[in-house]
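Engineer: With the input below, show me the fold.
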Amino acid sequence: MCEACGHKPQSYQGRRWCYDCKPGTNGRPLPCRRCGATGDYWAQRLCRRCHLFAPQLPDSCRDCLAWGATRTLKWLCGACVGWRHLHPSASECISCHRDVAVNEHKACRLCWLQTVYQAQAGLPRDVLAANRHGQQLWLANMSNFKNGYRPHPRRDYGRPKDQIQPPGYDSQPENAADQQTGARPPRDPEQLDLFAYDRIENPARRFGFGEPPSHRFAARLDQHVLDQAERHGWTERQTRRTRITLRVLQARHRIATGPVKASDVLELRTYGLPIRLALAVLEDNDLLVDDRVPALRPWFARQLSGLPEPMASELQTWFDVLHHGSTTPPRSRPRHDVTIKTRTLWAMPTLRAWADAGHLSLREITRADVLAVLPAQGTPRVKLGNALRSIFTTLKRHRVLFVNPMARMRIGNLERRVPMPIDTARIRGAFESADPTTAAITTLIAIHGLRPGEACALLLTEVRDSRILLPTRTILLAPVTKARLDAYLAHRRKRWPGSINPHFLIHSRSAATLEQVKVPWLTDKLGMSANALRQDRILAEVHAGGDLRQICDFFGVTIATAEHYASTINHPELDDFTTAPAGSRTDTPH
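Structural biologist: Predicted coordinates for the structure are as follows:
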C-alpha cells in the first residue's frame, strides 16, 4: 500500500506511493477502462468501484439514488432489484425523465415512493404533482413498510395535524375521552424518531392513516389476536403482522366498533398486508360481515361478454339456478363451482358460434342445430352434450324456454382412460426422500393406496396402534412405512409445536388454522400427480395377482373399477413397460 496515505496501492511494482501521492511528477493514471472515471483510481487501470478486489465502499443506488448500495447487486439496492423484476420494461419516467424501469403509471421507483408518501387517503395519486418540488432520498434497503425499524418519515403521525384521514372525516370524534385511554406522553415535535420503539403501533402508523378511532376497540382486537395466536401456535412473525393489519384496518376505515366488513379487510392487500389470519380472527370472534363477492360471479360475467342480450340473460338465469339452487318448485341443490365452471367452458364455443350465426336467443335453437354441432362420438360429444343438456333442461324447467331441444337425445358416456404405471425409480426416490413430509405422503398414497382426498382429510387420531383407521376400512402399517410416518410426526412436532390442527398432514399455512391441505400441495411435494400415483399402486397390485375382491377391500373401490384395472393385464400399451422389481407393492422398498 502507499506509504503516504496508506489507503491506495502503489502505482506499480517497486514504487512506494500511489498515483495521487507520488511527488515531483505530473503523471496521472489513465481513466478507468471500464466506467471511464478519472478519480479514485485503484489498480490495473480500474477505479475502486470496478476493481474486483477493491474494498466494498457503499455508494448511491443507480435507480433510486438511495445511499448504501454496493457492487454486490451491480450498484442497485435490494428494493430496486425487486422493482426491476416486477417492471422489466425500461422507458422514460414522466417526472424525472430518466430512462429506468417504470411501473404502470410511467413512474420510476424514486418518483413513485415520493408519490405514495404524499398521496392523500382516498384521492388519486398524482405523480407530477407529488414530485414538483423534488424527491426525498432514502437509505438503501430501509424503505420497506414491513420493516418496523426503518427511519421515520418526515411526518410524525402521532400528531393529529399530520394524520392522513379519508374525505369527510370529522377531526373531533364523539369518543374523545376514549382517545385519551392509553395515550402516549407528549413528545418533542422537533425531534424525529430514527428507529421505531413500538413494534406494532409505529409500523401501523407509517401507513399514513393515523391512530385507530377507538383505543378500547383496538386493544380488544389486539387481545383477540394474542389469544388466537396462543391457541393455534402462531409464529411471532404471524402474530405481529396480524396485529399490524388489524390496527391499520381500524385507522384506514375509522372503525370504532364491530362488526367489520370483509371487503374493507380485502382492500389492505393493496398495501402488502396479510389478511388471511386477520379474517380468521374476526370470524372466530363474530366480528366479520362477509360481503365478499364469489370469484365465480365476475368470471362468469366475463364469459358472457359479447353475447346478445336475450341469450346472455338466459345464461345468467341458468347460472343463478346452479350457483344458488332453487327452494321453490322445481327445487334443486347448488352445484359446485368446479361443475359450473367446467360446463360453462364446454358450452361457450358453441354458444358463441350460434351468436355469430345470428341467433339472439336460445329459444331459436332447434334439435337440428344441436345435432349439427355435436361431435359424432367420443369424449368431446359427451362433454358438449352434458353442458348443453344442463342449460336447456334447467331453462325449460324454469319456463324460460318452451321446448328442450336436447330431450330424448342420447349422448353416450365418457371414455375411461387406461391407467398407466409410473417409473419405479421416481416412486422409490420419493419414498426415500430426505424430506419427512414427502416420504409420509408417498407412504400413504403409493404404499397404502389412500385417495389424495383421504390423505388430505386424514386426522391424527386415525393413525394409531400401527393402523390407519379410515371410515370405510382399516389399513395395517408395515414397520418400514410406520417409521416414515413416525419421522414425519417428529418433524411436525419440532416445526409446529403449538399447532392444534387436527389433520395429519399440515404445512406452514394450515398449521395456524384448522384447515386441511389441498391436493395440489400433495402433487407439488411428490413431484408427480397424486392421483396417478394411486392409480399406479392399484395397477401394481392387479399385475401382482391380487383378486378383485381383495382389491375392492384394500383400496375401497367398486367391482366395476377393479374390473377396469384388471382389463389392463396384457394390454398392448403396457407390454413394453418395464417395472422393477416385480411383486406386490405391499412389499415395501428396502
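Engineer: only C-alpha atoms for contact and neighbour calcs from this point on.
Structural biologist: Noted.
Engineer: ranges for the helices of the stretch 251-400 of the chain?
Structural biologist: Counting by DSSP state H, counting those that start in this stretch, the stretch 251-400 of the chain has helices at residues 262-266, 276-284, 296-304, 309-324, 337-356, 367-373, 379-397.
Engineer: structure for this one too, so we can compare:
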Amino acid sequence: MGHIGQDKPAVSCVGCFAWGQLPGRFCRACYTYGQLNALGVCLICRRDIPVHDGHCRLCRAQASWAVKAAGATGEAAALAIFLRGVKHQQLFFANLQRPRNGGPPVGKQGRRVRKRAADVEPVRLHSPWVQPRLTEAPQNFSRFARHRRDLANPTLDQARRRAGAIGEAHGWTRWVAREVDRALVILLSGHQTGDKISYSQMSDGLRHFGLTIKRTAEILDQLDLLEDDRVPVFESWLSQRLDGLADGIRRDVEDWLRTLRDGGPRSQPRQQGTAMKYLTEIRPVLLDWSERLDHLREVTRTDILAVRDQLEGSKRHHTLSVLRSLFRHCKKQGTIFRDPTARIRVGRQDYRVLLPLEPHEVRAAVDAATTPAARLALALAAVHAARPKAVRELQLDDVDLGNRRLVLAGRARPLDDLTRPAVLAWLDYRRQRWPNTANPHLIVSQHTAMDTRPVSGVWITEALRGQTATLERLRMDRQLEEALTHGPDPLHLAEVFGLDEKTAIRYANSARQILERPLESDPATSPRTQGSTPRQHDDGPAGSH
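Structural biologist: Below you'll find the model as predicted:
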C-alpha cells in the first residue's frame, strides 16, 4: 500500500478493504487498476469499483489462482467458466493473495506444474508434548520394509550425522559406512522421543539383514538410545563356576570375588581377569571342602597344611596366596572367627634353570609366521625381547625409521637390520589393506582397523600357537642369550631390557649355571662344538677346550 503522509486519517479502500492512509476511495493497486479499466459494478462482489469485463481485480485474481491450482489449461476459457460459476462475495486480507506455503503462485510465476496429491510430502508438526506408552511391546526389526522408512525423522538424522563423523575419524570403508547407515534407518525410522532400543532386539533384527551390530551399538550408545540388556560375562561365569559349592562356602566366596573386582571401603579394585583366575586356582579345593563342610569357619589349619603338601612349586605358592586372601577377607567381614592360613609359610620357591631354545624350534616358529604381522611380532620378541602386550600397544609414533629408533614399553632401542625390513613390509601391507584407517597402533587387524583399539592378545599370538617357540618363549630366550653372551650380570640385564631386580637375578643365575656346568660329567648328552677334535696331551686333562 502507498504511504501518503502522517497528517491524513486512515480509511478503508473501497476495492480491497485494505486499511491505511489513502488519498481517496481507493488504494494504490486499485487506483492503478482503475486507470486501465472503467468504473462499474462487479458481477460477483457487486462493488462499485474499477472492473474489467464485468469483474473487479480481486475476483479475477481469485479465479486465476483457482484455475492454476486445478491444473487447467487455456487460462481465458477456464477463467470465464470459473467466473460464471461463482455467486458469492470474495473477501481478502492483506498479503494473502499469493500465500508462500498454501499453493502455486498466480501470474507468470504460477506456470510450474503442480505436484499430485500422492507426491506431496505431509507436513510434520513437532510438539514438545509426548504421549507415554500404554504397554512395552517388543519391537521386531527383522520385519522392516523399505516403504516404511522415514528419512525425515529427527533422531535418525542426528544418528546419521554422528555416524558420518565417527566413520570419517576412524577411517571406515564405504561398505562399513553403508551398513551402519542402513542399520540406523531400520532402527530409527519410527523412533519416538524418549524411546530406547534394547540390545537383544537390535542384534536380532540386524543379524537378520546381515548388518554390523557392534558399530551400530556404538552410535546408539553415544546418543543415549541403547538399553544394554545383556547379562554381564562375569555374572554368567560366576554362577557357573560356583555351582557345586556348599551354600555357606558359596556365599563367602562370591562376596570375596565381588570385592576383588569392585573394591571395598579399604581395598582397591582388581581387574576382572584377576578375580576369575583366583577362583579357577582354588575351585578344586573348595569343591573338596564342600563335600564334608558347610561353611568356611569349619576349615582348620590341618586342612590348609594338607592342601600345601599336595602341591609343589609355583602352583603351591599361588594357591596358598589365594587362600590367604580369601580367609583374610572373611575375617575382616566377620564371617569366620579365626584365620586358618595365619603363620603358614610357603617357603622359598626354587626356580628351575632356564634353558635356551633349540635351533629347530626357532626355525619352526619362523616357518609358522607367514603373515607380515606375525613376522613383525616374532622379530620384536626374538630381537628386542618384547612382551606380547608391548607388541600390541606399539604405536606408529614409536617407530622412527629415519633415525632407526624404536620405543618399546617406554624404552628407546636401536632399530636393527632384522627388525627394520619386517617393519617396512608390515607398513606396506597396512597401507595397501587399510589406507584410510585412523588407528594409531602399529599393528591392526580387520576388526581394529575401523576404530582405535589395539589388537587382542589372542590374535597376536595365534600364528605361533602350538609351537614350542611362542612369543613368550622367544622373549625369554633372547634375555637368556644376552646373559650368556655378555656374562651373568643382573645390572646389565636390567639396564638393557628394563627387568625387575628379581627377574634379572633369576636370568643371571640360570646363565651362570649353564656356563659353569661341567661338560665332562655327561659327555653323551652334552652339546659339543662341531669341528675337528683337538689333540690331547699326556700331561693335560682330558675334555673339550
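Engineer: can you put the helices of the stretch 251-400 of structure 1 in a markdown table and add mean neighbour count?
Structural biologist: Shown next, in a markdown table, are these (neighbours: other CA atoms under 10 Å):
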| stretch | mean neighbour count |
| --- | --- |
| helix 262-266 | 18 |
| helix 276-284 | 18 |
| helix 296-304 | 14 |
| helix 309-324 | 17 |
| helix 337-356 | 16 |
| helix 367-373 | 13 |
| helix 379-397 | 20 |
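Engineer: Quick one: those as CSV, columns for distance to Thr578 of structure 1 too.
Structural biologist: Formatted as CSV, the helices of the stretch 251-400 of structure 1 follow (distance: least, CA to CA, whole Å):
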stretch, distance to Thr578 of structure 1
helix 262-266, 53
helix 276-284, 47
helix 296-304, 45
helix 309-324, 47
helix 337-356, 36
helix 367-373, 43
helix 379-397, 30
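Engineer: And those: which comes nearest Glu230 of structure 1?
Structural biologist: helix 276-284 (12.3 Å; CA to CA).
Engineer: For that closest one, enumerate the helices and strands it packs against.
Structural biologist: Here helix 276-284 of structure 1 touches helix 215-232, helix 236-253, going by 3 or more CA pairs under 8 Å, 6 or more residues apart in numbering; DSSP states H and E.
Engineer: With respect to burial, which of the ones you listed scores highest?
Structural biologist: Between these, the one whose residues have the most neighbours on average, counting mean count of other CA atoms under 10 Å, is helix 236-253 (a mean of 21).
Engineer: and it, what other elements does it pack with?
Structural biologist: helix 201-205, helix 215-232, helix 262-266, helix 276-284.
Engineer: what does it contact?
Structural biologist: Contacts of helix 236-253 of structure 1 with the rest of the structure, by CA atoms under 8 Å, 6 or more residues apart in numbering, involve 165-166, 199-201, 203-205, 207, 209-213, 218, 221-222, 225-226, 229, 255-256, 264-265, 268, 273-275, 277-278.
Engineer: Doesn't Val510 of structure 2 lie inside a helix?
Structural biologist: In this structure residue 510 of structure 2 is Ser, not Val. Yes - looking at Ser510 of structure 2 with DSSP: H, G, I helix; E, B strand; the rest coil, it is inside a helix.
Engineer: What lines up with it in structure 1?
Structural biologist: In structure 1, the residue matched to Ser510 of structure 2 (TM-score structural alignment) is Thr568.
Engineer: how deep is the closest residue to its match other than its chain neighbours tucked in, by neighbour count?
Structural biologist: Nearest non-adjacent residue to Thr568 of structure 1, counting by CA to CA, 6 or more residues apart in numbering: Val418, 7.2 Å away. Residues within reach of Val418 of structure 1, counting by other CA atoms under 10 Å, total 14.
Engineer: And Met406 of structure 1, by the same measure?
Structural biologist: Met406 of structure 1 has 20 neighbouring residues, counting by other CA under 10 Å.
Engineer: To which secondary structure element is the equivalent of it over in structure 2 assigned?
Structural biologist: When structure 2 is aligned by TM-score structural alignment, Met406 of structure 1 is paired with Thr341. Using DSSP states H and E, Thr341 of structure 2 is not contained in any helix or strand.
Engineer: before we move on, back to that, mind putting the helices and strands packed on helix 236-253 of structure 1 into a markdown table with distance to Leu414 of structure 1?
Structural biologist: Converted to a markdown table, those look like this (distance: least, CA to CA, whole Å):
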| stretch | distance to Leu414 of structure 1 |
| --- | --- |
| helix 201-205 | 56 |
| helix 215-232 | 45 |
| helix 262-266 | 41 |
| helix 276-284 | 39 |
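Engineer: Do me a favour and get the end-to-end distance for stretch 510-530 of structure 2?
Structural biologist: Distance across stretch 510-530 of structure 2, first residue to last, is 24 Å (CA to CA, to the nearest Å).
Engineer: again but with stretch 290-306 of structure 2, I slipped
Structural biologist: Stretch 290-306 of structure 2: ends 15 Å apart by CA to CA.
Engineer: what does stretch 429-440 of structure 1 give?
Structural biologist: End-to-end distance (CA to CA), stretch 429-440 of structure 1: 12 Å.
Engineer: Ok, stretch 50-66 of structure 2 next?
Structural biologist: 22 Å.
Engineer: And that stretch, what's buried?
Structural biologist: By 16 or more other CA atoms under 10 Å, the buried positions in stretch 50-66 of structure 2 come out as 50-52, 54-66.
Engineer: do stretch 397-409 of structure 1 as well
Structural biologist: By neighbour count with 16+ other CA under 10 Å, stretch 397-409 of structure 1 contains the buried residues His398, Leu401, Val403, Asn404, Pro405, Met406.
Engineer: ok so, going back, of all the helices of the stretch 251-400 of structure 1, which one is nearest Ala101 of structure 1?
Structural biologist: helix 262-266 (28.5 Å).
Engineer: Mean per-residue distance, the closest one versus structure 2.
Structural biologist: Between helix 262-266 of structure 1 and the aligned residues of structure 2, the post-superposition mean distance stands at 4.8 Å (mean CA distance after the TM-score superposition for structure 1).
Engineer: Show me where the stretch 301-450 of structure 2 has its strands.
Structural biologist: 399-400, 405-408, 411-414 (DSSP state E, counting those that start in this stretch).
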